[in-house]
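Chemist: need a 3D model of the following:
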Amino acid sequence: HFFPLRGLRCLLFFQSFLEILYRTSSLLVFFASKVLICVVLFQWEVVQKTLNGSQFYAYSVCNVGEPEQDNWLRTTFIQRRPSASRIFVELQFIVRDCNSFDASVPCKETFNLFTSESDADVGTTFRKGQFKKVVTIAPDEITSKNGMRINTETKVVDNLSRKGFYLAFQDIGACVALLSVKVYYKACTATVESLARFPETVAGSENQALREVKGECVENAQSEEVPRIYCTADGEWVVQVGHCQCKPGYEKVGDTCQECQPGFFKAASSDGKCEPCPANTQGLEAGAAFCPCMDGFYQAPTDPITGPCSGLPTAPRDLVATTTQLSAGKLLLSWSPPDDTGGRSDITYSVECQSCEGGACRPCGEKIRYEPASAGLTLTRVTVSELDAHLNYTFIVEAHSGVSMFAGQASARAHKPPSTSALTTSLHYTDPPKITSMTVIEKSVTSLSLSWDVSPRPRLHAPPIRYELTYRKKDDNLDVTTYTVLILEKSSVQISELAPGTAYLFRVQALSSDGSPGGSSIEEQYETLHESTSASILAAAVGGAVMLFIVVVVLFLKRNSHSRQGAEDNYFSKQLKPLKTYVDPHTYEDPNVAVLKFATEIHPSHITKQKVIGAGEFGEVYRGILKVPGRKDVAVAIKTLKPGYTEKQRQDFLSEASIMGQFTHQNIIRLEGVVTKFKHAMIVTEYMENGALDRYLKDHDGEFSSFQLVGMLRGIAAGMKYLSDMSYVHRDLAARNILVNNNLECKVSDFGLSRVLEDDPEGTYTTSGGKIPIRWTAPEAIAYRKFTSASDVWSFGIVMWEVMAFGERPYWDMSNHEVMKAINEAFRLPAPMDCPSAVYQLMLQCWLQDRSKRPRFGDIVSLLDKLLRSPDSLKTIADFDPRVSIRLPSTSGSDGSPFRSVSEWLESIKMSQYSENFTCAGIINMDQVLQMKNEDIKNIGVRLPGHLKRIAYSILGLKDQTSTLSVFAV
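Modeler: Sure, this is the predicted structure:
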């Protein structure tokens, strides 16, 4: 209702309901319950109209017949929420058609919206000079004599900064009626997304299209990084980063984390549900992270903590010994599997032999041979050889599983554990023993010294052995052959008065107890030395010395010839250019031409967005599906351009596609196409399931072998060799810019900082500004802004370190200034833990100060291929010093250790997730930590090999630490 105020040309508008409304579309409306509208100069009139059977009131003016109209309406003081710098004014109004008046009447069909800011209410004081025009309002629908047409317009008032403001409406000669005014601002309402709580946030202006908002995890949830989300200018939440997950022992129920019920567990932080306790375990308490084994059941160290527990296997059955070759002392032991394996499939067997004489038994010793082995057997049989005759043997066969170590070893040998079967058997055979081998002990021009070995003899009541040795000259004329026969009491002999340089055939055979030859014999050929042997040896030594001298001279001359080349020539030696050379899209006068030349245009209808997976520099990044007619559907990543972009932002956004579209290599991210001919520009690339390499390695710390990691590096190096061959410099090579697919194939991506080399191999790209990733950039690129393939090689060395360190941050928590100072003082990153020596040596080559001496990417690929072809070359581990690789704080605890608490120590080595494990195990101070051994670390629940090694090496470093060390001191 409108009411005139006596004595003033003003009207007071009372709203029939409170105009502070919350809408589901996140539009927050604010409006004072009383709005004072003052009439200045010429009075607007309150009129009552009927529309569609309902009465409404309007504030109107229609002085079109009078010249120089200047009629104003002003609201009362509207207080502004401090963060609401951008407000919306929604108007409903009617404007009459000027054609319905006499042609001579100076009629208009528009009116103006003004605003004025103030820190206090000025009452009825009104000065036109204080108001600033916002916009001229024109109707879309003009009211004629035949019908009334209501217009609705929404205008934006931006950049408000004071405590409140006024709105004013100016009429300069129109016939207009103002029906409704709503003033509101937009906000993203308070919400819980992926277990992260975000507060209500006022939307930003057009210049701030995305406003970052930090949130916090709900109770009993956690996140590796602070959860963030973006509030758009339209009051909508988009692109959440850092999802929260329920802690171990809690499951997601709606927007909360509730503890697992007794009998259920959840071992890791995740969005998953609690699971029932597996077989042979028990969950007695709520909120369990794992279910302990029942009495009599166990888990192996390699078993997942979330798996079932197993019992011990029973004894092998039906153990039988069968004689295979009596005279050779062989037995075949065979048995049947246990009746009960304890629920495990990793059953193995071990065989123990004991020999018994005079009622006493002792281990058979190392002379006994087992085929295929005495332990770790997966088959139910084994052949035992080298057994002596006339002895009793006891064979003990034991069944093992992954959990046998927890109980089987605790049983006394006199009382065999339930997984053991035993058998006693004997071998009986007569003399003579077998001759097993013959060797030359010493030889000269006229003599030979020989010895031979025999099979084992019984230890008791065995008669002495005599041998018959027969020898003759080896002669082609067999008509007349002279044999010499010797009867010997021992298994060695020296034969003299032989002919120089002559071959002889020797046969030895053991004699039976009656003196007759028996058993097996062995024959060998040996030759006496020639009289000229000494002279030959001397000549060979002289010849070798001469050859060595020639090799040294050749190498010296070759090195001098290399030294005559320039330092730059050594690195940038002339080589064949590839058939295809990279073309810089920035050389095109119209960047759109470059996009069309190097990228395929895709119709938006062929792209289906599925899920936001990140926020790029220019907008959100989605996972989606590309459906092109005639092709199989493929998973893709979709980069989008945020609303309100400038033309320069659009060109910069699409320039990356112009670069990517020129590359075709299995280790370079593949461009599927672009969308440029429609309102929303997009770049579509292949989808890499495992995301960025640094994050993937952090999530799988210690789970890959050195061979697998070197395979990843080989792929990255191959991609960089391809780019280098195309005369292209990346400038931002880092593990964060390497993407990984399901096959662990690594691909180079992110070409935002990349630039082209000139045709000259010495050409460099020099930039006058811009951000440089200091930790990954070569010193000459930092100092002189010069980027070459050699500087990319330096960056590749840092990537190698990141990969072998499972995503560790290069130079740890050193500042950029400290990093530059350290590099200039010749400091280089130390070898990561368990890094092969050959790999670390390649890193050091990549970090040579003289860029001309760094290897090329082709050399790097060749070396990595060589390492992969010879896995044994990766077994030699580079020296590792935990005092350097795991940085220590600058403060020292009262107990003399460099840490005040166990949690502080774990946080310094990035192992804080095990704080609760140490606390539950009663390890609450650093003195207790220093006493821990590898078994103790395993027993508190550290199972991943990489984590186990990191903690163990850190403890080793603390034990050797006598004073606080820094990287530079070391």
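Chemist: going by C-alpha atoms from here, please, whenever you check contacts or count neighbours.
Modeler: Noted.
Chemist: tell me where the longest strand sits in this structure.
Modeler: Under DSSP state E, the strand in the chain containing the largest number of residues is strand 175-188.
Chemist: mind listing what's buried in the helix or strand following that one?
Modeler: Once strand 175-188 ends, the next helix or strand along the chain (criterion: DSSP states H and E) is strand 191-193. Neighbour-count burial for strand 191-193, counted by 16 or more other CA atoms under 10 Å, picks out 192-193.
Chemist: following up with a second sequence; could you model it the same way so I can compare the two?
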Amino acid sequence: MCRPCPAKSHADSAGMAECTCIPNFYRAPSDRPSDKCTETPSSPRNLVAKVHQMTSVVTLSWSPPLNHGGRNDTYYNIECARCPSDVRFSPSDRNLNVLQVNVSRLASYTTYIFNVYARNGVSNQASVVRFETVNATTFSSGFTLRFWDFKRLRYKTDSFNFEFIQLPSPVRGIIVRKITSTSVNLEWEVPEFPNGEIISYQIRYYRQDQPLTDGKYLTHTPTFGNIQEKLIENLKLLNHKYIFQVRAQTKSGFGAFSHPISTTSTNSDNGAAFGLGMIVAVAAGAVFILLAILAIIYWSVRRSYSKLDDRLYAQIPLSVRYWKGKDPLPSTEGIIYSNSNGEVALPQLTKARTYVDPSIYGDTDRALKEFTTEIEANSIRIIAVIGGGEFGDVCSGFLRQADNSNRKVAVKMLKPGASEPDRNNFLLEASIMGQFLHPNVVELLGVVTKTRPAMIITEFVANGALDTFLREHDGQFTMIQLIGMLRCIASGMRYLSEMNYVHRDLAARNILVDETLDCKVADFGLSREKEEGAYETKGGGKIPVRWTSPEAISYKKFTSASDVWSYGIVMWEVVSYGERPYWNWSNQDVVQAVEKGYRLPPPMECPQATYQLMLDCWQKDRLHRPTFGTLVSTLDRLARNPSILMNLAKIRENPLDTAIQEMSKFQNVEEWLESMKMSRYRDTFEHAGYVKLRDIAHLSANDLPRLGINLVGHQKKILKGIQMIRARIDSSGETFV
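Modeler: Predicted coordinates for the structure are as follows:
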């Protein structure tokens, strides 16, 4: 049959078997000869590059081309000529069928040019492929947001200044390459994100049996290359263990110290090998004789005390228990060994350090001597009272250190006239804190027990309690910043759980925030009366009901899994900017609702991924809850992929929500506003004609600024109340008057 040529094609002569495409039009290899000819698509439209200030992740987004070339197989490719070889495009940089992509692993302070190409099935045949170009300049990949309180500096104002500080990230891969009896050779990799030119490295080292304040510092000038090394001499490694940390410095200041690494002596000091060998041989002989004597004593004691009562056994010193064969002696932890290749290996028999309950000592002073450092009272200068607790005041002050420098500290003082049990309970927290050393756990510097009043000296954390801090800065942080706070808390709790320590009172009020938004786990037993109604007596102990897991309330089963439940509540507090969990419910209502399966709804503007993590923490079966290690990994993944956080969680249908049921008690808008402590807007609603509850059920977020409600925190609280009214109407069909 003879037919006309398809669109955009022509025949060179009559009766051609296949028509030829006109210039700039083509057929794809998969097209039939009878198909029309098509062209390449026009360039993408509205190409925008957004650079995340905290992570320097570039988000490219665009609109489809106006002309798809007469085809429906349009896809997109991305090119970046200056991007590093390990740059990461998510989901991809080729054959994209989406209109957005995240670009990560970019260098700091660098301008990149991105070309986004629109292609289709005939683009490979065309000599010109259309694209759109956009520039993007990264910030620091380790941005830190610092808050300066003007009121505490110079200006009489309640406003805050926000200053971005670009600090280097921690150094990586710190190891010990060579150890002698008097020296250590440290090696480390440069920070992943230098965020500027590194001026120097600072090395801090101290003996394990000495406080951190007695540590010494060395400066290392950077050398060319990715690996840095420093020889530290004049050490006494034969009988002591040393702790080492390294941090980088740029013009903006010091970055964070690396994780501590510890080491003891080795026999690699060839110059002293002979003399040292003689000493070791003599010592080995003495030890052998001592062991033989102890073995004889052991068999004699075992026959005499084979039926020793368990209550008496608990009072036997740890070394004797070892010879009785029930409790192993604590193994040496943290020792670093180097093999012939210079590689570091940890012995398999070494156990991780574990928490020791100070109460087993029976005497508080013995526990303090074991785990804390005594500080002279005259080296502390009190500045101001910043808080209070069950046992006394919390003050800010300065501690004069060994090098005569002053360090700002927090001082917890025992109230005058306290009883001996109160003193013991007060100092119990210090003997607990003294066992921990982690950047996300509040650091104990020492105690004052030889003079009155007794004091606990800790590091000073500038922004105070997390719940109060969030309420004061409602709506002022990005979700990535909130994720960063949660990551700090999870990291601190991971460390504590690995130490086999159960916190039992994890809540936002017991988390402290420093000036760089780093969060630190605090409150290991000091205060139990800071928040009215937070603690309820259960069988002789005080339990924070709203933060406590069901098995801990019902069966007093406190484990790391119950801390994970509490962490889920903390996540909810952080995302809701310090909202009280379960609002104004009674503790009894909370227990009953949770037992029936109720879980807190997602806060406003809460990402689905974040809320799902909360629900995972609130699994009824504690064995199904994630560990803190898993939580840290998940939060890291969320921070590296901000696009995951764009999908917001929705309130589940027909929730078992006592707060919604409480709405039936309100007769008018005035009572409703008073329940939320928003009575200041009573006249605003009244003048606008909103008197009945059914009237405000139709309000949206766009209506509130029109009414003069401009504060973000107040808008969120009122919108949450409106949502509850709507849910009540939908679930029960009630008509409010």
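Chemist: and the TM-score between them?
Modeler: The TM-score (TM-score structural alignment, normalised by the length of structure 2) is 0.50; 405 aligned residues with a CA RMSD of 3.5 Å.
Chemist: what range does the longest strand of structure 1 cover in structure 2?
Modeler: In the comparison with structure 2, strand 175-188 of structure 1 aligns to no range at all (TM-score structural alignment).
Chemist: could you do stretch 590-602 of structure 1 as well?
Modeler: Under TM-score structural alignment, the match for stretch 590-602 of structure 1 is residues 363-375.
Chemist: stretch 716-725 of structure 1 too?
Modeler: So stretch 716-725 of structure 1 sits over residues 489-498 in structure 2, by TM-score structural alignment.
Chemist: give me the mean distance between the matching stretch and structure 1.
Modeler: Aligned to structure 1 and superposed, stretch 489-498 of structure 2 gives a mean residue distance of 0.3 Å (mean CA distance after the TM-score superposition for structure 1).
Chemist: what is the distance between that stretch and the centre of its chain?
Modeler: Stretch 489-498 of structure 2 has its C-alpha centroid displaced from the chain centroid by 9 Å (CA atoms, centre = their mean, to the nearest Å).
Chemist: who touches it?
Modeler: Stretch 489-498 of structure 2 is contacted from outside by 352, 354, 436, 438-441, 502-503, 511, 519-521, 560, 567, 627-629, 631-632, using CA atoms under 8 Å, 6 or more residues apart in numbering.
Chemist: if you look at these, which of them are in strands?
Modeler: Residues of the contacts of stretch 489-498 of structure 2 located in strands (DSSP E): 511, 519-521.
Chemist: count the residues that sit near the residue mapped onto residue 719 of structure 2 from structure 1.
Modeler: Mapped onto structure 1 by TM-score structural alignment, residue 719 of structure 2 lines up with residue 952. Neighbour count for residue 952 of structure 1, taken as other CA atoms under 10 Å: 18.
Chemist: go on, residue 132 of structure 1?
Modeler: For residue 132 of structure 1, using other CA under 10 Å, the count is 14.
Chemist: quick one, what contacts it?
Modeler: 114-116 are the contacts of residue 132 of structure 1 under CA under 8 Å, 6+ apart.
Chemist: hey, which helix is longest across structure 1?
Modeler: Using DSSP state H, we find that the single longest helix of structure 1 is helix 533-563.
Chemist: matching residues in structure 2 for it?
Modeler: Counting by TM-score structural alignment, helix 533-563 of structure 1 corresponds to no residue in structure 2.
Chemist: these two touch, right, residue 558 of structure 2 and residue 552?
Modeler: Yes. With contact defined as CA atoms under 8 Å, residue 558 of structure 2 counts as touching residue 552 (5.3 Å).
Chemist: all the strands of the stretch 351-500 of structure 2, residue numbers only.
Modeler: Ranges of strands within the stretch 351-500 of structure 2 are 380-388, 393-400, 406-413, 444-448, 455-459, based on DSSP state E, counting those that start in this stretch.
Chemist: on that earlier part again, redo the ones in strands among the contacts of stretch 489-498 of structure 2 as CSV? Include neighbour count and distance to residue 610 of structure 2.
Modeler: Formatted as CSV, these follow (neighbours: other CA atoms under 10 Å; distance: CA to CA, whole Å):
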residue, neighbour count, distance to residue 610 of structure 2
511, 21, 19
519, 30, 18
520, 26, 20
521, 27, 20
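Chemist: the host helix or strand of residue 170 of structure 1: which residues count as buried?
Modeler: Assessed by DSSP H and E, residue 170 of structure 1 sits inside strand 164-171. By neighbour count on 16+ other CA under 10 Å, the buried set for strand 164-171 of structure 1 is 164-171.
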